[in-house]
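generate a structure from the sequence data that follows.
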Amino acid sequence: MPFTLAAPCEYQEIIRKSRFLTHAIPVETPEQAQAFIRDISEPGANHNCWAWKIGDLYRFSDDGEPGGTAGRPMLTAIESQDCDRVVVVTTRWFGGIELGTGGLARAYGGSAAKCLQGGTRLPLVARIQCRCHCHFSELPLLKSRLPALEALLESEHFDGLGATLELALPEEQLAELQRLLSDITRGRSQLQIAR
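Predicted coordinates:
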């Protein structure tokens, strides 16, 4: 099961007098990942190398290090830690001793892996999109029960009678939500799965 981070984390290491400072955060979109990279990068450092992975999308950068020695090993660390929806940035201040291509790959990949290992991880649960309609009097009770079903309220659209709720929840909770919805609405409202 893939994981993401519950909160930002960081890791620092000195390798042959070079300082490596790694930051990692959870992200939902490539735009969030790129914004974090811009915000956390240190202009005074020699290199700000990074990698991110969101589902099937990924990008990485060596930021001036020899090709394939920073960004790719960092992406490999993300994948080997079974992480998704994360961005990792490693900032390097050169200490005067060359590490060689193998040393750089180990330093960047290792720093990224250690940073992710030190963070609090959350399992990524595949969710199914669905919708339902409830009268105003039924909404508070239904909404209060959603957290117990691990259901996320993504949006609600109000009309003259109540609201249509757009939900995302784990597949194994669908039957329980349908039963709850039927009980609350006395069978009037049915859960519709978004295709």
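
CA atoms for contacts and neighbours, from now on please.
Noted.

for the chain, what spans make up the strands?
Taking DSSP state E as the criterion, the chain carries its strands at 3-5, 9-15, 18-26, 47-54, 57-61, 86-93, 121-123, 127-135, 152-158, 162-170, 192-193.

wait, which of those is closest to residue 180?
When the strands of the chain are compared by Cα to Cα, strand 127-135 sits nearest residue 180, at 11.6 Å.

for the chain, which helix is longest?
Identified as the longest helix of the chain according to DSSP state H is helix 100-118.

just checking, what packs against that one?
Using 3 or more Cα pairs under 8 Å, 6 or more residues apart in numbering; DSSP states H and E as the contact criterion, the neighbours of helix 100-118 among helices and strands are strand 9-15, strand 18-26, helix 71-80, strand 86-93.

and among those, the most buried is which?
strand 86-93 (a mean of 27; mean count of other Cα atoms under 10 Å).

how far off centre is that one?
The gap between the average C-alpha position of strand 86-93 and the chain average comes to 16 Å, counting by Cα atoms, centre = their mean, to the nearest Å.

same question for stretch 126-144.
Between the mean C-alpha position of stretch 126-144 and that of its chain there is a distance of 25 Å (Cα atoms, centre = their mean).

now stretch 158-174
In terms of Cα atoms, centre = their mean, the centre of stretch 158-174 is set 24 Å apart from its chain centre.

let's compare: structure for the following, please.
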Amino acid sequence: MTHTLAAPATAEVEVRHSRFLALVAPVADREEALAVVARLRAEHPAAAHVCWALLAGGHSGMSDDGEPSGTAGRPILEVLRHHDLDGVLGAVVRYFGGVKLGAGGLVRAYTDAIAAAVAGAEKVERVRETELRVEADYADAERVRRWAEGEGYAEPEAEYGESVLLTLRVPEAAREAAVAAIADLSNGRVRFATPE
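Sure thing, here's the model as predicted:
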């Protein structure tokens, strides 16, 4: 069972005068993760390195950001994997303290920093979602919107024209039940469009 995080969490580790500021944050994809990394760079312009790793479904990646290859991004990624996390960015900002740590020391420092942030984070079960596109007249679209609200789903995205095209995000396991419920509440008038 994979998990994500309820909210971002941070931790700080000091190793031989170098400060390692760790952040773990829930993210939807690589684009959102890179925006967080860019924000960290802007917030810490004097930092020597901003290393990161991402696990978000098909959007994974890592960066050593100038540290020796395999000493920063890979350890961060391995901690995220060890905790069965998905939809999560792990990033560590390093302020160099003047003492070189060596490859083994760097691996331990980055591992310890990100592990401390993960330990302080609230984990929640990651529910895989799927997109459901519904074409309906205006009255049925409002019924679908109220149904989605009653089920606790996010507000559907809507495109208005002669009819309304609603895009809902529902758990994969609930897709068939959602299709049946929406068809029933509209007396079969809605059409389900395939995602583009």
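
coming back round to it: for the strands of the first structure, which one sits closest to residue 115 of the first structure?
When these are ranked by distance to residue 115 of the first structure, counting by Cα to Cα, first place goes to strand 9-15 at 4.9 Å.

helix 100-118 and the closest one, what's the angle between them?
Note on geometry: by axes from the mean of the first three to the mean of the last three Cα atoms, to 10 degrees, strand 9-15 of the first structure and helix 100-118 are set 150 degrees apart in direction.

grab the most central residue of the first structure for me.
Among the residues of the first structure, the smallest C-alpha distance to the mean C-alpha position (Cα atoms, centre = their mean) belongs to residue 85, namely 2.9 Å.

format the helices and strands packed on helix 100-118 of the first structure as a markdown table; extra columns: distance to residue 107 of the first structure.
Shown next, in a markdown table, are these (distance: least, Cα to Cα, whole Å):
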| stretch | distance to residue 107 of the first structure |
| --- | --- |
| strand 9-15 | 7 |
| strand 18-26 | 8 |
| helix 71-80 | 9 |
| strand 86-93 | 10 |
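
count the neighbours of residue 52 of the second structure for me.
Applying other Cα atoms under 10 Å, we find 29 residues neighbouring residue 52 of the second structure.

and if you look at residue 152 of the second structure?
10.

one more: residue 119 of the second structure?
Neighbourhood size, residue 119 of the second structure [other Cα under 10 Å]: 14.

contacts only, for the aligned partner of it in the first structure.
Residue 119 of the second structure maps onto residue 117 of the first structure when the alignment is built from TM-score structural alignment. With Cα atoms under 8 Å, 6 or more residues apart in numbering as the criterion, the residues that contact residue 117 of the first structure are residue 81.

do the same with residue 137 of the first structure
With contacts taken as Cα under 8 Å, 6+ apart, residue 137 of the first structure has the following neighbours: residue 162.

one more: residue 68 of the second structure?
Applying Cα under 8 Å, 6+ apart to residue 68 of the second structure gives the contacts residue 103.

which one in the first structure is aligned with it?
With TM-score structural alignment as the criterion, the equivalent of residue 68 of the second structure in the first structure is residue 66.

and that match, how far is that from residue 135 of the first structure?
For residue 66 of the first structure, the distance to residue 135 of the first structure (Cα to Cα, to the nearest Å) stands at 61 Å.

correct me if wrong: residue 140 of the second structure contacts residue 187.
No: in this structure, residue 140 of the second structure is not within contact of residue 187 by Cα atoms under 8 Å, at 9.3 Å.

which of these two has more neighbours?
Relative neighbour count places residue 140 above the other of residue 140 of the second structure and residue 187, with 21 against 10, counting by other Cα under 10 Å.

translate the more buried one into the numbering of the first structure.
So, by TM-score structural alignment, residue 140 of the second structure is matched to residue 138.

how much space separates residue 178 of the first structure from residue 190 of the first structure?
Counting by Cα to Cα, the separation of residue 178 of the first structure from residue 190 of the first structure is 7 Å.

repeat for residue 108 of the first structure
Spatial separation of residue 108 of the first structure from residue 190 of the first structure under the definition Cα to Cα is 51 Å.

between those two, which is the more surrounded one?
residue 108 (28 against 16).

so what's the residue in the second structure that the more buried one lines up against up against?
In the second structure, the residue paired with residue 108 of the first structure according to TM-score structural alignment is residue 110. Residues touching residue 110 of the second structure, when contacts are defined by Cα under 8 Å, 6+ apart, comprise 20, 71-72, 75-76, 92.
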